[in-house]
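Q: this one's sequence-less:
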């Protein structure tokens, strides 16, 4: 192989379509836009969802649902993650330092997933009913 024999893969390069360049090109006169109408005009087209003046679908359907902006500040930790954590007293700052929750999290809740056999004291952290029972069964506490 030499530099002068290298060429792009077949079909990788193709000539740009040049419209409005005479009858011989096959795309002269109306340049592939057809005759008259909104789509033939310069700058003339409809917005996304436009249905020719009919009430658009996104406006005909009812509004539904709600997603709280506060959800991004909530985090969760499993019992299995607490078991792997080498701490007796667990707080929000400790979980952030360990990388178990994101930096912008303000509220953390422990969920019952995995096993917990060591004693853990939670400070300023909530827990589900099942997780609370599992923590207390292992000799831990919630403050």
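A: Thanks, I have it. Note that the structure is predicted; figures quoted are calculated from it, not measured. Numbering: from 1, shown residues only.
Q: alpha carbons only for contacts and neighbour counts from here, please
A: Noted.
Q: Touching, residue 123 and residue 142? I think so.
A: Yes: the pair residue 123 / residue 142 is scored as a contact, 6.4 Å apart, by Cα atoms under 8 Å.
Q: Those two: which has the busier surroundings?
A: residue 142 (16 against 13; other Cα atoms under 10 Å).
Q: how about that one, what does it touch?
A: Contacts here follow Cα atoms under 8 Å, 6 or more residues apart in numbering; on that basis residue 142 touches 121, 122, 123, 124, 125, 126, 132.
Q: now do 10 Å
A: With contacts defined as Cα atoms under 10 Å, 6 or more residues apart in numbering, the neighbours of residue 142 are 89-90, 120-127, 132, 135-136.
Q: Tell me which of those fall in strands.
A: Counting by DSSP state E, the part of the contacts of residue 142 found in strands is 89, 90, 121, 122, 126, 127.
Q: From residue 53, how far out is the fourth one?
A: So that's residue 122. Computed as Cα to Cα, to the nearest Å, the residue 122 to residue 53 distance reads 60 Å.
Q: take a look at this one as well, against the first:
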């Protein structure tokens, strides 16, 4: 016996019913009856439809707090050690592969250590990260939108 000679057991496979393909019981209306929403293509209202009344999710009380805050692309100090150059801006960090999502603002965090003096251009930074960069002889420059709020806070 060879692979191309294999066949299913007789009676184990059945042809699918081809509805709407000529006389034979399921022609014309194809088992959908006459007219009405359920007879149309794309018919149905979805599993959550409740006959026009308010859905269950609308009737239940809402609890908790939905924080619609800014989601940052995070960069740690330890990651900056592997990046070449004195000035590290968004373009340099993207080239080094540290920025995955280009539409998110950058935030520098203080995990790890930095041993060389670099100038880092980011949108936000933690206090620990700024202190660590300045201690190594470098500086952190925040973007215009973030720096305005930082100056007002001082």
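A: On my side now, so go ahead. Everything numeric in this text was worked out from a predicted model, so none of it was measured.
Q: Find residues that contact each of residue 123 and residue 142 of the first structure.
A: 89, 90.
Q: tell me the SS of the residue nearest to the spatial centre of the second structure?
A: Geometric centre of the second structure, nearest residue: residue 101, 9.9 Å, by Cα atoms, centre = their mean. For residue 101 of the second structure, the assignment made with DSSP: H, G, I helix; E, B strand; the rest coil gives coil.
Q: can you tell me how far the nearest residue to it once chain neighbours are set aside sits from residue 147 of the second structure?
A: Leaving out its chain neighbours, the residue that sits closest to residue 101 of the second structure by Cα to Cα, 6 or more residues apart in numbering is residue 73, at 6.9 Å. Separation of residue 73 of the second structure from residue 147 of the second structure (Cα to Cα): 18 Å.
Q: more crowded one of those two?
A: residue 73 (18 against 14).
Q: got the residue ranges for the strands in the first structure?
A: According to DSSP E, the strands that the first structure contains are 74-78, 89-90, 107-111, 121-122, 126-127, 141-142.
Q: Could you provide those strands in TSV, with additional columns for distance to residue 10 of the first structure?
A: Converted to TSV, those look like this (distance: least, Cα to Cα, whole Å):
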stretch	distance to residue 10 of the first structure
strand 74-78	52
strand 89-90	62
strand 107-111	57
strand 121-122	65
strand 126-127	62
strand 141-142	68
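Q: Those strands: which one's closest to residue 8 of the first structure?
A: Nearest of those to residue 8 of the first structure, taken as Cα to Cα: strand 74-78 at 50.8 Å.
Q: count of residues packed around residue 124 of the second structure?
A: 23.
Q: hang on, I meant residue 120 of the first structure
A: 22.
Q: Same question for residue 82 of the second structure.
A: Per other Cα under 10 Å, the neighbour tally for residue 82 of the second structure reads 10.
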